[in-house]
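Chemist: What follows is a protein structure lacking sequence information:
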C-alpha cells in the first residue's frame, strides 16, 4: 500500500474514532475513574424559586399549570416566576389566571430566553434557583429530591433527569430519545466522578449566589450551570429528580432546533473560554469530550466519507460510483420514510448536519437570541 493510501486510511480511522468518541470511548474512560461521593451535612433545606420562560405555549399551559399547582400544594413556600417573551397567543393570560400561583413577568417583545431568565433570576428571592421549561412537567417529589442534594455545602448546582415521552411516534423522535438516553448516562457518570459539564434547560438548579452575568446571545442553561464549576463548587446530577417532556417528531422542527442550539452553544463556548482554560484537567477533558468533539461530528462524517470515497475510487472506479449511487438511494429512502432503520440512520446524519451548520453560523458571527416552540411536539 502506497503512502497516500495509508494517509487516507489514517484519515478514515481518525474520523471514525472522533465520531464515536463521545458515545463509546469517552464513556469507557469515565467508567474507569474513581467515585467522588458527596458529603451531606445536617441542616435546614434552602428556600427555592422555580423559574421558566414561555413563548406561544398556550397548548402546553393547562397541563403545565396543573403540574405547578400540584407542586405548590406540596411546597407552599416555593416561589414560582414565569417570563412571557411577547407571546401572541393566550400564554400570558393562562399563566396569570390562577391567583397567587405564579408571578408573571412580561417582556417588552421578543427578547429571548437568556434575557428572560436573567430578569427572573434578578427578581427571585430563593436561596436556590430552579430552572425548567414551559413544556416540561416535574414529578411530584422532584423538588424534595433536588433540594436534599444541597445538604452538601460543596454542591453548588444540581441537575435533574429528563425522561422523554412519545418515542415511537416517528424516526426523528426515536433518534432523539436514543440520543438523550445516552446523554443522561454520560451525565450520571460525570456526576459520579466529580462534575457534570453543563446542564440543559429542562431541569437544573444552582445556588442563587453563584448566578453569573452573561450576554443574551449565549445558552443560559450551559452558561449558568458552568458558573458552578468555575466557582469551585460541584455540579451534580440527581437521578430521582425527574422531568418529563414530549419529543419533537418533525424532522424540520428538530433540524431548526439543533441549528439554533448549536449556534448559541458556540457563542457560549467563546464567552466562557477564558474560564474553561482555568478548569481542572479532568473537567477540561470532560468538556472537550462531551461538547467540542460532538459539535464537529458532521465534519468528521464529511472527512471520513471523502477518504472512504477516494480509497474506493483508487481500488475500483466502478465500486466508488456504485457505492455513491447506493448511498444516495438510501438517503432518499430515509428522507421519505416515517420510521425504520434507514430513516433513523438518516436522522442521525441530519442531526450532525444541523449541529455543524449551527456552529459554522456562529463562527461567522450570526447570533440567535429568540426561539419558537416546535409545532410537532
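Modeler: Nice, thanks for sending it over. Since we're looking at a predicted model, the values are computed, not measured.
Chemist: okay, CA-based contacts and neighbour counts for the rest of this
Modeler: Noted.
Chemist: Distance of residue 42 relative to residue 36?
Modeler: 20 Å (C-alpha to C-alpha, to the nearest Å).
Chemist: and those two? which has more neighbours close in?
Modeler: Legend: neighbour count by other C-alpha atoms under 10 Å for residue 42 and residue 36, higher for residue 36 (12 against 7).
Chemist: Is it correct that the more buried one falls within a strand?
Modeler: No. Residue 36 is assigned coil when assessed by DSSP: H, G, I helix; E, B strand; the rest coil, not a strand.
Chemist: Was I right to think it contacts residue 193?
Modeler: Yes. Counting by C-alpha atoms under 8 Å, residue 36 touches residue 193, with 5.0 Å between them.
Chemist: which SSE is the residue nearest the centre of the chain in?
Modeler: Nearest residue to the geometric centre of the chain (C-alpha atoms, centre = their mean): residue 200, 4.0 Å. Using DSSP states H and E, residue 200 sits within no helix or strand.
Chemist: Just give the nearest non-adjacent residue to it, would you?
Modeler: Excluding its sequence neighbours, the residue lying closest to residue 200 (C-alpha to C-alpha, 6 or more residues apart in numbering) is residue 221, at 5.6 Å.
Chemist: Which secondary structure state does that neighbour sit in?
Modeler: helix.
Chemist: same thing with residue 360?
Modeler: helix.
Chemist: what does residue 185 give?
Modeler: helix.
Chemist: Count the neighbours of it for me.
Modeler: Neighbour number of residue 185 under other C-alpha under 10 Å is 14.
Chemist: For the stretch 1-150 of the chain, just list every one of the strands.
Modeler: Ranges of strands in the stretch 1-150 of the chain, per DSSP state E, counting those that start in this stretch, are 48-54, 79-84, 103-106, 128-132, 137-138.
Chemist: okay, the ones you listed in TSV with distance to residue 206 and mean neighbour count next?
Modeler: What follows is the strands of the stretch 1-150 of the chain, written out as TSV (distance: least, C-alpha to C-alpha, whole Å; neighbours: other C-alpha atoms under 10 Å):
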stretch	distance to residue 206	mean neighbour count
strand 48-54	10	24
strand 79-84	15	23
strand 103-106	20	17
strand 128-132	6	24
strand 137-138	17	24
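Chemist: Now distance to residue 284 too, for the ones you listed, in CSV please.
Modeler: Below are these laid out as CSV (distance: least, C-alpha to C-alpha, whole Å):
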stretch, distance to residue 284
strand 48-54, 29
strand 79-84, 34
strand 103-106, 37
strand 128-132, 25
strand 137-138, 31
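Chemist: okay, pairing it with this:
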C-alpha cells in the first residue's frame, strides 16, 4: 500500500503543481521560441456586425449599456444591436423599448425570450434573427471601449480564425481584497491566453466580449457556456480561437466572497465533462500545442478539487515513513490554517487573502461536482449585485 500511496501523492501533487505553477512557467519558455508569432490585424476588414446583449432583470445597468453601445467607433450602416431579454420581470424591457423609441436613427431591436432557460438558450433563440456577417456577444454589465468592435473584426484576418475574444478589464480591483485577488488571478490568466492564441488557440474565452462569424454559430446545449464551449468547438473543427486584448470590455467582479463564490460554483456546473471534454484532444499529432494547452490550463485546474483531497490523504498515510512526508504534510496543514486564519480574522494580509481565495475556488469546485451528481446544476443563475 505504501507504493500506491506514493504514486497517488506524486501524481496528484504534480497535477496541482503543473496547473498552478509549471504550466504558466512553461508557456513563458515556449513563447520565446515563438516570439515572432504575433496577432495580425486587418483594420480594413469592416463587415456587417450584430452586437447581441443578453439581459435578465438588468434594469440597474441596461440604460448605461445602451448608451455605451451608441458610442462605439464602427460604421453605423454596418452595425446593429440586438437586446435579448431572457424573460425579464423587472423594468428591463420597458427601458429598452423607451430607448429604441427615442433613438430611431440607431438600428436596435429587442427580442423577448418567453421562458427563462438561461443565457445560452437566449443566444440560441436570438441568433436566428441575425442576418449580418458577424455576431458579437457582450454582457449587460460590461462597458465596451469605443474601438472594441473594430478591434474584434480586425483580428479576423484569415479564414482559419473562427473566434475572437476581447480583454476583460476589471474596474473595481481596489474595492476589496476579494476583487483584488480575482484581478490578480485574471491578469495572470490573460497573459497565458495571449501566448496560447499567438501560438495556436486559446482554451477558453470570456463572456464580456467575443465574436464569431454568424454562419459558424452553433446551437450549444443550454447548460454549456460559450466561454468554454465555443473555442473548443472551433478547434476540434481545425479552426483557431484567439484573443485580441486591444478589444476591451470593462466590468466589475464580485466584491464580496459570497458573490465570487457563487460565480465560481456556476462556472463549475459542468466541471466533470470539462476535464477531458473530447477524447480527440489526446491526439497531439492532430491538435498539436492545443492538446498541451488544454491539459495544463484546463484539465489540471479542473482536477484541483480531487487532487488536493487525494494528496492530503495519501500524505497522511505516508507521514511516518520519512521526514520528507512529515514536512509536506505539515505544509499542507499550515496552508489550510492560513486560509482559516483569513476567514476568522478578516485580516488584509494579501498573501493570506490569496491563499483563502484559492481555497474558496477549490470548495466551489466541490460544490459544482455535488450539484452535477444531485441534478442541481442549472443553465441560469442569479447575478451578483456587487458586479452591477
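Modeler: Here it is on my side, so go on. Note that the structure is a prediction, hence the values are computed from the model and not measured.
Chemist: Report how many residues lie close to the equivalent of the residue nearest to residue 200 of the first structure over in the second structure.
Modeler: Alignment of residue 221 of the first structure against the second structure is given by TM-score structural alignment, with residue 227 as its counterpart. Neighbours of residue 227 of the second structure under the rule other C-alpha under 10 Å: 18.
Chemist: now residue 281 of the second structure
Modeler: Residue 281 of the second structure, neighbours per other C-alpha under 10 Å, totals 20.
Chemist: wait, what's in contact with it?
Modeler: 287, 290, 291 (C-alpha atoms under 8 Å, 6 or more residues apart in numbering).
Chemist: ok, so of those residues, who is nearest residue 153 of the second structure?
Modeler: residue 290 (23.4 Å; C-alpha to C-alpha).
Chemist: And that closest one? What does it align with in the first structure?
Modeler: With TM-score structural alignment as the criterion, residue 290 of the second structure pairs with residue 283.
Chemist: Mean distance between the strand or helix carrying that match and the second structure after superposition?
Modeler: Assigned by DSSP H and E, residue 283 of the first structure belongs to helix 281-287. Aligned to the second structure and superposed, helix 281-287 of the first structure gives a mean residue distance of 2.1 Å (mean C-alpha distance after the TM-score superposition for the first structure).
Chemist: I'd like the next helix or strand past that helix.
Modeler: In N-to-C order, the element after helix 281-287 of the first structure by DSSP H and E is helix 293-295.
Chemist: Which part of the second structure matches that next one?
Modeler: Using TM-score structural alignment, helix 293-295 of the first structure pairs with 300-302 in the second structure.
Chemist: for that stretch, the distance to its chain's centre please.
Modeler: 14 Å (C-alpha atoms, centre = their mean, to the nearest Å).
Chemist: quick one: residue 299 of the second structure and residue 98 of the second structure, what's the gap?
Modeler: 46 Å.
Chemist: Sorry, wrong one. I was asking about residue 386 of the second structure.
Modeler: In terms of C-alpha to C-alpha, residue 386 of the second structure sits 26 Å off from residue 98 of the second structure.
Chemist: what residue of the second structure matches up with residue 243 of the first structure?
Modeler: Using TM-score structural alignment, the partner of residue 243 of the first structure in the second structure is residue 249.
Chemist: That match reaches residue 208, doesn't it?
Modeler: Yes. Using C-alpha under 8 Å, residue 249 of the second structure is in contact with residue 208, at 6.3 Å.
Chemist: How many neighbouring residues does whatever residue of the first structure lines up with residue 128 of the second structure have?
Modeler: Under the alignment by TM-score structural alignment, residue 128 of the second structure pairs with residue 122 in the first structure. Look at residue 122 of the first structure: counted by other C-alpha under 10 Å, it has 10 neighbours.
Chemist: and if you look at residue 5 of the first structure?
Modeler: Residue 5 of the first structure - counted by other C-alpha under 10 Å - has 14 other residues nearby.
Chemist: isn't it right next to residue 311, touching?
Modeler: Yes. Using C-alpha under 8 Å, residue 5 of the first structure is in contact with residue 311, at 6.9 Å.
Chemist: hey, where'd the helices end up in the first structure?
Modeler: Under the criterion DSSP state H, the first structure contains helices at 3-20, 26-32, 61-74, 91-96, 113-123, 142-148, 171-192, 220-230, 251-276, 281-287, 293-295, 297-315, 317-336, 341-363.
Chemist: Tell me the helices and strands packed up against the shortest one.
Modeler: Meaning helix 293-295 of the first structure. Here helix 293-295 of the first structure touches helix 3-20, helix 341-363, going by 3 or more C-alpha pairs under 8 Å, 6 or more residues apart in numbering; DSSP states H and E.
Chemist: mean deviation of that helix from the second structure?
Modeler: Looks like 0.9 Å for helix 293-295 of the first structure (mean C-alpha distance after the TM-score superposition for the first structure).
Chemist: Now for residue 249 and residue 208 of the second structure: what residues contact both?
Modeler: By C-alpha under 8 Å, 6+ apart, the residues touching both residue 249 of the second structure and residue 208 are 142, 166, 168.
Chemist: Mind telling me what the last one corresponds to in the first structure?
Modeler: Applying TM-score structural alignment, one finds that residue 168 of the second structure aligns to residue 162 in the first structure.
Chemist: Apart from its chain neighbours, what residue comes closest to its match?
Modeler: Residue 162 of the first structure's closest residue in space is residue 243 (C-alpha to C-alpha, 6+ apart), at 4.9 Å.
Chemist: what's around the one you found, how many residues?
Modeler: Residues near residue 243 of the first structure, counting by other C-alpha under 10 Å: 21.
Chemist: Kindly provide the distance from it to residue 326 of the first structure.
Modeler: With C-alpha to C-alpha as the criterion, residue 243 of the first structure and residue 326 of the first structure are 42 Å apart.
Chemist: Show me how far stretch 141-156 of the second structure is from its chain's centre.
Modeler: 17 Å.
Chemist: Which part of the first structure matches it?
Modeler: Taking TM-score structural alignment, stretch 141-156 of the second structure hits residues 135-150 over in the first structure.
Chemist: Identify the residues contacting that stretch?
Modeler: Residues contacting stretch 135-150 of the first structure (C-alpha under 8 Å, 6+ apart): 40, 45-46, 57, 60-61, 63-64, 67, 70-71, 155-160, 202, 238, 240-246.
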